[in-house]
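Q: Provided below for reference: sequence and predicted model.
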Amino acid sequence: MPRAARVPAPQPDSHPGAGLGLPAEGPGSIGGWGRRIVGLCIDWAVASVIAHAFVNATLGRELGPLAVFALMHVVLVGTTGFTIGHFLAGLVVRRADGGFVGPLRALLRTALLCLVIPAVVSDPDQRGLHDRAAGTVIVRR
């Protein structure tokens, strides 16, 4: 009879991001859920205002904000590493190896983020499936 696989016991100094070599707190540590939600709300509000002013007549009230939100994320995360909401919440998106995100990773990450489910399913390092697929992580600035 095969033996059951043993799950390693959590280490007392284990923290989100430890598996990625990130510090427990301060700059470069995993951005917490509170900061992420604040950043998301800010980004959605900005996207809604822009959509109301410029896009809703074309795409409608339902798709306008989502389209602007997605475009903001692809362009801003792909070029600067953060959106307006990320910046105001003190967060930045970077590759898991610490490098620049770039447009292709930002596009993949954003497409999965807009599906919602990949963003709310996370691993012990608090990376959503959208971040794992894109090889990115959200950290504090």
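A: Sure thing, it's come through.
Q: When you work out contacts or count neighbours from here on, use the C-alpha atoms and nothing else.
A: Noted.
Q: neighbours of Arg127, just the number please.
A: 24 (other Cα atoms under 10 Å).
Q: structure B:
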Amino acid sequence: MVDRRDLGSWLEGPPVQPGQWPGRRLGLPQGGSGSIARPGRRVAALCIDWGMSYLIALLLAGGNQGNEFLILAVFAAEQIMLVGTLGYSFGHRLLGIHVRKLDGGAPGPLAAIVRTLLLCLVVPALVFDPDQRGLHDRAMGTVLVRN
């Protein structure tokens, strides 16, 4: 029988030992500003960014639907430009989260490009560690934290 706790566990990420929390190994607080952004906010931000990319692609294509590559290209351009310069996308900003390097600095253009390319492959974002950092964040030494 499937239990509600079973369904909730995959949304919360890998199990955490008592006295531990995502980001503790990285020196981040358990909650509040600077803590690891939880999966719910991340998924919601992704949906906002994807929806905006879809609308922009629809406008660029003159109302013709069905060009998935254009949607992906718009999404990638948004992520690279905004995360690389500001540290957040539209969805991140609306949900109060941002990307930063582990040393606290801005991600920069190279990190934004590599992170976005891996994010567009989808699988690296689905494989994450106990600190809830996907492979795309681990590859570039970045972390998604709350404002």
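A: Thanks, I have it. The shown structure was predicted, so the numbers you read here are calculated from the model rather than taken from an experiment.
Q: Identify the residue of the second structure aligned to Ala119 of the first structure.
A: Matched to the second structure by TM-score structural alignment, Ala119 of the first structure sits across from Ala125.
Q: Helix or strand for its match, just tell me which one.
A: Per DSSP states H and E, Ala125 of the second structure falls inside helix 123-126.
Q: now the helices: where do they sit in the second structure?
A: For the second structure, helices defined by DSSP state H occupy the ranges 4-12, 39-60, 68-78, 84-85, 90-94, 108-120, 123-126, 135-140.
Q: Other residues contacting the helix holding Ala125 of the second structure?
A: Helix 123-126 of the second structure has contacts (Cα atoms under 8 Å, 6 or more residues apart in numbering) with Leu118, Leu119, Gly134, Leu135, His136.
Q: For the aligned partner of Val114 of the second structure in the first structure, list the residues it contacts.
A: In the first structure, the residue paired with Val114 of the second structure is Leu108, using TM-score structural alignment. Neighbour list for Leu108 of the first structure: His130, Ala133, Ala134 [criterion: Cα under 8 Å, 6+ apart].
Q: are any of those buried, and which?
A: Buried members of the contacts of Leu108 of the first structure, counted by 16 or more other Cα atoms under 10 Å: His130, Ala134.
Q: got TSV for the contacts of Leu108 of the first structure, with distance to Ala89 of the first structure too?
A: Putting the contacts of Leu108 of the first structure into TSV (distance: Cα to Cα, whole Å) gives the following:
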residue	distance to Ala89 of the first structure
His130	20
Ala133	23
Ala134	22
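Q: and Cys120 of the second structure, what does it touch?
A: Shown in contact with Cys120 of the second structure (Cα under 8 Å, 6+ apart): Leu72, Ala76.
Q: What's the separation between it and Glu12 of the second structure?
A: Distance, Cys120 of the second structure to Glu12 of the second structure, by Cα to Cα, to the nearest Å: 22 Å.
Q: do Asn67 of the second structure as well
A: 33 Å.
Q: Give me the spatial nearest neighbour of the residue nearest to the spatial centre of the second structure, chain neighbours excluded.
A: By Cα atoms, centre = their mean, the second structure has its centre lying nearest to Arg42, at 5.1 Å. Counting by Cα to Cα, 6 or more residues apart in numbering, His92 is the residue found nearest to Arg42 of the second structure once chain neighbours are left out, at 7.6 Å.
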